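Undergrad: coords below, sequence missing:
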């Protein structure tokens, strides 16, 4: 047994062996394991070295993780081979070797298997080991070897209790009368949070619902009329869409998240609101639209043609919504998609190119945001410049990123993190308005 292995065996801390994807998900994930011994297998460094040249979010995270390890090695007591002492009583170590377990019949040409064997090796020495990975299959492999395998759950959010953005309450007729006549009513409920909607009803009114939005600064409910003028030809088809428009059209609410299954109108409502605020209200200079390239599997540079040609198929769902809005609207400012693009009233951009930019006075829409990690969402939202609004839409149950799920993606993380903030608002849209067939397919298939 090596000296470094002795160092591990003689401590009483839990040992967490991190897979590469954990550091890609959060480059400084090591700091999450307080009072513990964190092991980075040598093959994780090999994979980070391979990824660091990519011009993508994955490559950027790999470079951040490498720099984190380098800074820790320079600034902390100890060394990576024998163990570095970090803050919060964390010990960080790079494991250089593992025993040769030929009887396990695992291919040692795969870095994943070598990383798992590091955890298995440490456990064989009598340590309490946890293999941490975002890769479900890697965790299953580890479990089959008898190694405790867990997901990295620092940013986990329970999808079952995810903040919906609205609530219901029974009140008296006097309260409803004040809300309707004055347009506002004092709030005496300490449980209501900023920009949360309340559907008020009374015993006398039966099924009639009176909608309000809570303004935390004024400590008042403000009445939200059940109907509004169509927004560039788009009218809300249910009460949740009405709530969404209330958030989207309010410049004081600078971050809006819309969660819902296919057909609930997330992207359509966001585009219609953004174009109205740009073209008619002159609140922003342009609408900037983007979405992750996860389904492609590669960066745009691998696709043929100029950037516009590369992005045309990838952004087609957005163009479909734009064509619908143009066909429904009577606005003289809304002529054609080419007119919007050529006059830079709307810009379609890859997320890769948004990073590093400062984006003032723009209405930014990030579609399919469920395919982004919490780290990526943080980077995108932090790009917002002065007087910019950011809207993120997505369906947590339709995730294409292999290392994310409905509870660990950046969209649901942002919903919970920004819950109750005065600059933010959220609505979970429930009913599909695409067609009865689409609704049936979403529910049953």
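TA: Thanks, I have the structure now. This is a predicted model, so every value here is computed, not measured.

Undergrad: C-alpha from now on. contacts and neighbour counts both.
TA: Will do.

Undergrad: burial of the closest residue to residue 48 other than its chain neighbours, as a residue count?
TA: Nearest residue to residue 48 in three dimensions, chain neighbours excluded: residue 62, at 5.3 Å (CA to CA, 6 or more residues apart in numbering). Number of residues near residue 62 (other CA atoms under 10 Å) recorded here: 28.

Undergrad: Roughly how far does residue 62 sit from residue 118?
TA: 21 Å (CA to CA, to the nearest Å).

Undergrad: Helices of the stretch 1-150 of the chain, residue ranges please.
TA: Remark: helices assigned in the stretch 1-150 of the chain by DSSP state H, counting those that start in this stretch are 3-9, 20-25, 42-51, 57-75, 111-124, 136-144.

Undergrad: buried residues in the fifth one?
TA: Taking 16 or more other CA atoms under 10 Å as the basis for neighbour counts, the residues of helix 111-124 that come out buried are 111-123.

Undergrad: same question, the last one
TA: By neighbour count, and taking 16+ other CA under 10 Å as the criterion, the buried residues in helix 136-144 are 138-139, 141-143.

Undergrad: Name the nearest of those residues relative to residue 222.
TA: Set against residue 222, the nearest of the buried residues of helix 136-144 by CA to CA is residue 139 (49.4 Å).

Undergrad: looking at it, the closest one is touching residue 149, isn't it?
TA: Yes. When contacts are counted by CA atoms under 8 Å, residue 139 is listed as touching residue 149 (5.2 Å).

Undergrad: Put this next to the previous one:
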């Protein structure tokens, strides 16, 4: 057991866990004041149901021996209930339980990202059903393709993208960001537009969104750096490239805003940081620090431009999941084919370093495969659920506000309303005060004095 690497992955896992409240705050700050609690609940709820899927059969489906060696899905009975991973493996450099929880958070974050595209129009209960079904049918197979490498002794065979195709995806550009981004688009097309779109509520708290983005940035160091699965040079390089890309993307996004809108906004700057983090996720172990700056700058410009297209193309992406995660993920994955530096931890050579077009072609195949599978299965799943249990909120709920109607709560009590459970107590207090005042009024003046 490698104690140093175990300590690093423990810390990285805690960093990734902070991405859950970070995402909730980032999304929550961008929605209207009547929807912030619903977004928080959708984020945390998606994480909660993923834990059940992952424990029962999800880890097995990703890291179990591939059925027939085809590289499409792992043996779902390999680690039933995760009972086997709690036993210490003398041959392992990391505790199996640590790898299991680290990867569980990847699955949870992926489905949680999708909710940002469809806020204000999804019923909460059916959203939880969708999350569990989506992780099962979409995330688990793709994660097996991308994250499951053949074991050194050949006893366990992994996914086809990681082994047969040998595409580069250090921390999940395909399995996490392209996957969630294209799934968000499919779900949007099934649900349709919000009432009143393209008009939309103003962000209820830009500082909340900025705080959430900062927490995501912190957690992303664990997300990318922890994917090295060891404490050493690879993890260190990944932290550097992750930092560079985020900073460059922020400047790229603000440049677009300044040219087009004549303003450099706070929300735009934070969104640029997230776009850069998305784009560098697959490439963080494949490029140089200069390459990371280039990827980040390209992502900032491309994603800032892409989010404006939703109005022209007519799809209602509430919080720009398609424009940031889909576009950023595709861009970062493909740019590996151009900018991969053989001196970087992945040791692959891109076109600009004399490697030819082969790596670019490999990356493109991985992108197309994930796009096609995720879109088709998500669209079919969403259609089935919408026709059976119903995904879309009733019109009157959308108009009145999701937080109050669905969750019985308000994020901000700006009207001075008494909370429902306390209403009876407050009314009783008023009766007591009125009775006391009446009694005092009947007492002679001298006695009152």
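TA: Ah, there it is. In this text, all values refer to a predicted model and were calculated from it rather than measured experimentally.

Undergrad: Overlay them and tell me the TM-score.
TA: Put the two chains on top of each other and the TM-score (TM-score structural alignment, normalised by the length of structure 1) is 0.25; 188 aligned residues with a CA RMSD of 7.3 Å.

Undergrad: so residue 197 of structure 1 touches residue 214, yeah?
TA: Yes. Taking CA under 8 Å as the definition, residue 197 of structure 1 is a contact partner of residue 214 at 6.3 Å.

Undergrad: Could you confirm residue 309 of structure 1 falls within a strand?
TA: No. Counting by DSSP: H, G, I helix; E, B strand; the rest coil, residue 309 of structure 1 is not part of a strand but helix.

Undergrad: what's around it, how many residues?
TA: Residue 309 of structure 1, neighbours per other CA under 10 Å, totals 11.

Undergrad: show me what contacts it?
TA: If a contact means CA atoms under 8 Å, 6 or more residues apart in numbering, then residue 309 of structure 1 has no contacts.

Undergrad: Residue 197 and residue 214 of structure 1: who's more crowded?
TA: A direct count of neighbours by other CA under 10 Å for residue 197 of structure 1 and residue 214 places residue 197 higher, at 28 against 23.

Undergrad: secondary structure element for residue 439 of structure 2?
TA: Assigned by DSSP states H and E, residue 439 of structure 2 falls within helix 420-442.

Undergrad: Which SSE is immediately downstream of that helix?
TA: Next in sequence after helix 420-442 of structure 2, counting helices and strands by DSSP H and E, comes helix 445-448.

Undergrad: Check which residues of that next one are buried.
TA: Result for helix 445-448 of structure 2 [16+ other CA under 10 Å]: no buried residues.

Undergrad: what sits up against it?
TA: By CA under 8 Å, 6+ apart, helix 445-448 of structure 2 touches residue 440.

Undergrad: and with 10 Å instead?
TA: Applying CA atoms under 10 Å, 6 or more residues apart in numbering, the external contacts of helix 445-448 of structure 2 come out as 440-442.

Undergrad: Let me know the closest of those residues to residue 420 of structure 2.
TA: residue 440 (31.1 Å).

Undergrad: Take the helices of the stretch 1-150 of structure 1 and lay them out in a markdown table including distance to residue 324 of structure 1.
TA: Formatted as a markdown table, those follow (distance: least, CA to CA, whole Å):
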| stretch | distance to residue 324 of structure 1 |
| --- | --- |
| helix 3-9 | 62 |
| helix 20-25 | 37 |
| helix 42-51 | 41 |
| helix 57-75 | 32 |
| helix 111-124 | 47 |
| helix 136-144 | 40 |
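
Undergrad: for those helices, which one sits closest to residue 313 of structure 1?
TA: Comparing the helices of the stretch 1-150 of structure 1 by CA to CA, helix 57-75 comes nearest, at 21.2 Å.

Undergrad: What helices and strands are in contact with the closest one?
TA: helix 20-25, helix 42-51, strand 77-79, strand 83-86, strand 90-95, helix 374-381 (3 or more CA pairs under 10 Å, 6 or more residues apart in numbering; DSSP states H and E).

Undergrad: picking up where we left off before, would you mark the buried spots in the helix holding residue 439 of structure 2?
TA: Buried residues in helix 420-442 of structure 2 (16+ other CA under 10 Å): none.

Undergrad: returning to what we had before: can you tell which of the helices and strands packed on helix 57-75 of structure 1 is closest to residue 244 of structure 1?
TA: If we rank the helices and strands packed on helix 57-75 of structure 1 by CA to CA, the stretch that ends up nearest is helix 374-381, at 19.2 Å.

Undergrad: I'd like the next helix or strand past the closest one.
TA: strand 389-394.

Undergrad: Helix or strand next in line after that following strand, which one?
TA: Next element after strand 389-394 of structure 1 (DSSP H and E): helix 410-417.

Undergrad: buried sites along that following helix?
TA: 410-416.

Undergrad: name the helices or strands packed onto that helix?
TA: Right, helix 410-417 of structure 1 is packed against strand 255-260, helix 374-381, strand 389-394, strand 424-429 by 3+ CA pairs under 10 Å, 6+ apart.

Undergrad: Rebuild those as CSV, extending it with mean neighbour count.
TA: Shown next, in CSV, are those (neighbours: other CA atoms under 10 Å):
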stretch, mean neighbour count
strand 255-260, 26
helix 374-381, 19
strand 389-394, 26
strand 424-429, 25
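
Undergrad: of the ones you listed, which approaches residue 272 of structure 1 most closely?
TA: Short answer: strand 389-394, nearest of these by CA to CA, at 12.3 Å.

Undergrad: looking at it, residue 266 of structure 1 is touching residue 260, isn't it?
TA: Yes. Residue 266 of structure 1 is within contact range of residue 260, at 7.0 Å (criterion: CA atoms under 10 Å).

Undergrad: Need the overlap of contacts for those two.
TA: Joint contacts of residue 266 of structure 1 and residue 260 (CA under 10 Å, 6+ apart) are 393-395, 427-429.

Undergrad: Please identify which pair of those residues lies farthest apart.
TA: Taking CA to CA as the measure, these have their most distant pair in 395 and 427, spaced 12.2 Å apart.

Undergrad: what sits in contact with each of those two?
TA: 258-260, 266.

Undergrad: ok, so of these, who is nearest residue 25 of structure 1?
TA: Of those, the one sitting nearest to residue 25 of structure 1 (CA to CA) turns out to be residue 259, at 21.7 Å.

Undergrad: gap between that closest one and residue 414 of structure 1?
TA: Taking CA to CA, one finds residue 259 of structure 1 at 11 Å from residue 414 of structure 1.

Undergrad: Find the residues that touch each one of the two.
TA: 392, 426.

Undergrad: Tell me where the stretch 301-449 of structure 2 has helices.
TA: 309-313, 321, 327-339, 358-388, 395-400, 402, 420-442, 445-448.
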